[in-house]
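**Student:** Just a sequence and a predicted model for now, questions to come.
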Amino acid sequence: MKRNKQIKSLIVYVFLTVYSIATVFPFFWMVLSSFKSSGAVFEIPPQWVPDLLFKPGMWDSYFKVLTKHNFLRYIWNSSFISVTSSLGQLLTCSLAAFAFARMQFKGKQMIFALLVATMMVPTEVTIIPEFLLFSKLGWLNTYAPLIVPSLLVGAFGTFMLKEFFESVPASLEEAAIIDGCSPLKVYWHVFMPVAKPSLATLFIIAFMNNWNEILRPVLYIQSPQLRTLTLGLSQFQSEYTTDWNLLLSASVITILPLIIVYVFNQRFVMEGMMTSGIKG
């Protein structure tokens, strides 16, 4: 029995190791290739050691991307949009989740079911009426169409936080009400502090979704100064050629903020995973 258990564990670890390598390898190869010259990117056979590594010009593609191609501005634009949308989504989703989880009102179940049902509607289905609406509001070529839809439509976040709020012991809420707290104070002083792991998880998901958004920037942004990183990546590709070394360097720059956000929030994510099954 012990030997069979060890064999099963070995198989699982081998599978996880192979899966991890397959997942990480594309990013690893992208970083290596960003330190290659244009002609060396598609060398056959591939060279594992970049030809510019630790040589003059090693960082030239990164400097060129950040300065000549205005990626510093694009980083700021994407950061502003992603952070604003994500923080707004935390507020709106947590308020809605608290109402659905802890308050009683007529039609609650039907409204929640309709909200969850919107998760099955693709963005492409609503993008035309959305474009016409924002055009009437005069929001074209502004950040508003990139922030407002994400800020106000958070069905997944509402569903996730509702499940967590329902697991909070009722004694905490009752004690706060006895102390004279209004529903809004109960939400802010009781539920929000204990929901930090779930809020951190939702922030990461919302940040990644907004950071990687491409459809809305393509539709709504015309000014070069308002471009996001996803739009900035497209300038390295034309009908006939692609600047692969610059595109790879720009892709590394684009991915790094996502890694940084996850690293700073992974403690809360792990806490949420460890306590998600614990109910009071």
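**Tutor:** Noted; the coordinates are in hand.
**Student:** Going by C-alpha atoms from here, please, whenever you check contacts or count neighbours.
**Tutor:** OK.
**Student:** which residues touch residue 265?
**Tutor:** Residues in contact with residue 265 (CA atoms under 8 Å, 6 or more residues apart in numbering) are 200-201, 204.
**Student:** Would you mind checking the residues you listed for buried ones?
**Tutor:** For these, a burial check counting by 16 or more other CA atoms under 10 Å picks out 200-201, 204.
**Student:** Okay, one more to line up with it:
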Amino acid sequence: MNRIYSFKKIISFVLIFISSMIMLLPFLTAVFNSLKTYAQYTMVPPKWIPEPFKWSNYSEVFQLGDFGQYTMNSLIVTVLSVIGALLSSSMVAFAFARLNFPFKNSLFLVVLGTMMIPPVVTIIPQFIIFKNLGVLDTLVPLWIFEWLAQPFGIFLMRQAFMNIPNDYEEAAKLEGCSPFQIYWRIFLPMCKPALATLAIFTFMAKWNEILAPSIYLTSKENYTLPIGILSLGGQWFGNEQYLVAAALISLIPILIVFLFAEKYFVHGDSSSGIK
């Protein structure tokens, strides 16, 4: 029996290792390509490992273009979007989960129904609205909608709030807490896993967004990182290894956010409630 168990365990580890290498191979290829000279980058047959490693490619990315400005623009949009999503979505979700008002369930179904509307359908009306407001070619259209509570965030936070036992709310009411105090001081700290999930999803969506910036932005100094990197393609013609290095640099903030929120991301709501 022990031999069979050990054999199954070895097979499992081998399969996991092979799967991990398959997933990791494209990333390693990109890393090696970012450390090559242009001659090595275009070599046929390709040379996988560069000799020597050209680490200066990463510093030259910042010197040859407005990469720093694009990064700052993306950071502003992403941070404002995450803050807006966490606040607005959690407030609306708390109302749907814990407050009583007419047509609550019907309104929630309407909110969920908006998730089925393709984003491209609303681009023209939104463009007209932003044009009349005079905020085209600014960063405002890229983050303002997150402050208006998006359906996915409302759904995610509502489920988290509904999983919290009623005893917490009743105890808070006996202590004289208002609905906002219950939301802010009791429920919100107990939903850190859901908040971390929403923050990660919002950060990734806004950091990698291409469609909205390409529509609303026309000035080069307002470009966000994705379209900024694409715009540098012509400038870096003959040095495409810089584009690979720039793309890898753009991954660093996402990895940092995920590692920071991982401890909340993997824990359940129940463990937070017990604390």
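**Tutor:** Arrived safely, thanks for sending. Given the structure is predicted, the values throughout are model-derived calculations rather than measurements.
**Student:** just checking, which of the contacts of residue 265 of the first structure belong to helices?
**Tutor:** 200-201, 204 (DSSP state H).
**Student:** ranges for the strands of the stretch 1-150 of the first structure?
**Tutor:** In the stretch 1-150 of the first structure, no strands are defined using DSSP state E, counting those that start in this stretch.
**Student:** which residues in it form helices?
**Tutor:** 2-33, 60-67, 71-102, 108-117, 123-137, 144-152 (DSSP state H, counting those that start in this stretch).
**Student:** How about the stretch 151-275 of the second structure?
**Tutor:** Under DSSP H, counting those that start in this stretch, the stretch 151-275 of the second structure gives helices at 151-162, 166-174, 179-181, 188-190, 192-207, 211-216, 225-231, 240-265, 269-274.
**Student:** Show the contacting residues for the equivalent of residue 157 of the first structure over in the second structure.
**Tutor:** In the superposition onto the second structure, residue 157 of the first structure corresponds to residue 153 when matched by TM-score structural alignment. Contacts for residue 153 of the second structure were tallied using CA under 8 Å, 6+ apart; they are 85-86, 89-90, 198.
**Student:** what about 7 Å?
**Tutor:** 85, 89, 198 (CA atoms under 7 Å, 6 or more residues apart in numbering).
**Student:** swap in residue 251 of the second structure?
**Tutor:** Under the criterion of CA under 7 Å, 6+ apart, residue 251 of the second structure has no neighbours.
**Student:** And it? What does it align with in the first structure?
**Tutor:** Looks like residue 251 of the second structure aligns to residue 255 there (TM-score structural alignment).
**Student:** Among the contacts of residue 153 of the second structure, name the buried ones.
**Tutor:** Counted by 16+ other CA under 10 Å, those give 85, 89, 198 as buried.
**Student:** Am I right that residue 207 of the second structure is in contact with residue 73?
**Tutor:** No - between residue 207 of the second structure and residue 73 there is no contact under CA atoms under 7 Å: 9.9 Å.
**Student:** Have a look at those two and say which one is more surrounded.
**Tutor:** A direct count of neighbours by other CA atoms under 10 Å for residue 207 of the second structure and residue 73 places residue 207 higher, at 25 against 19.
**Student:** how much space between the residue nearest to residue 158 of the second structure when sequence neighbours are not counted and residue 194 of the second structure?
**Tutor:** Using CA to CA, 6 or more residues apart in numbering and skipping residues adjacent in sequence, the residue nearest residue 158 of the second structure is residue 93, 4.5 Å away. Residue 93 of the second structure is 12 Å from residue 194 of the second structure, where distance means CA to CA, to the nearest Å.
**Student:** repeat for residue 268 of the second structure
**Tutor:** Residue 268 of the second structure is 9 Å from residue 194 of the second structure, by CA to CA.
**Student:** ok, residue 38 of the second structure - contacts?
**Tutor:** 238-239, 241.
**Student:** which of the residues you listed tops the neighbour count?
**Tutor:** residue 241 (27 neighbours).
**Student:** In the first structure, what sits opposite that one in the alignment?
**Tutor:** For residue 241 of the second structure, the residue aligned by TM-score structural alignment is residue 245.
**Student:** Spit out the contact partners of that match.
**Tutor:** Counted by CA under 7 Å, 6+ apart, residue 245 of the first structure has contacts 33-34, 36-38, 61.
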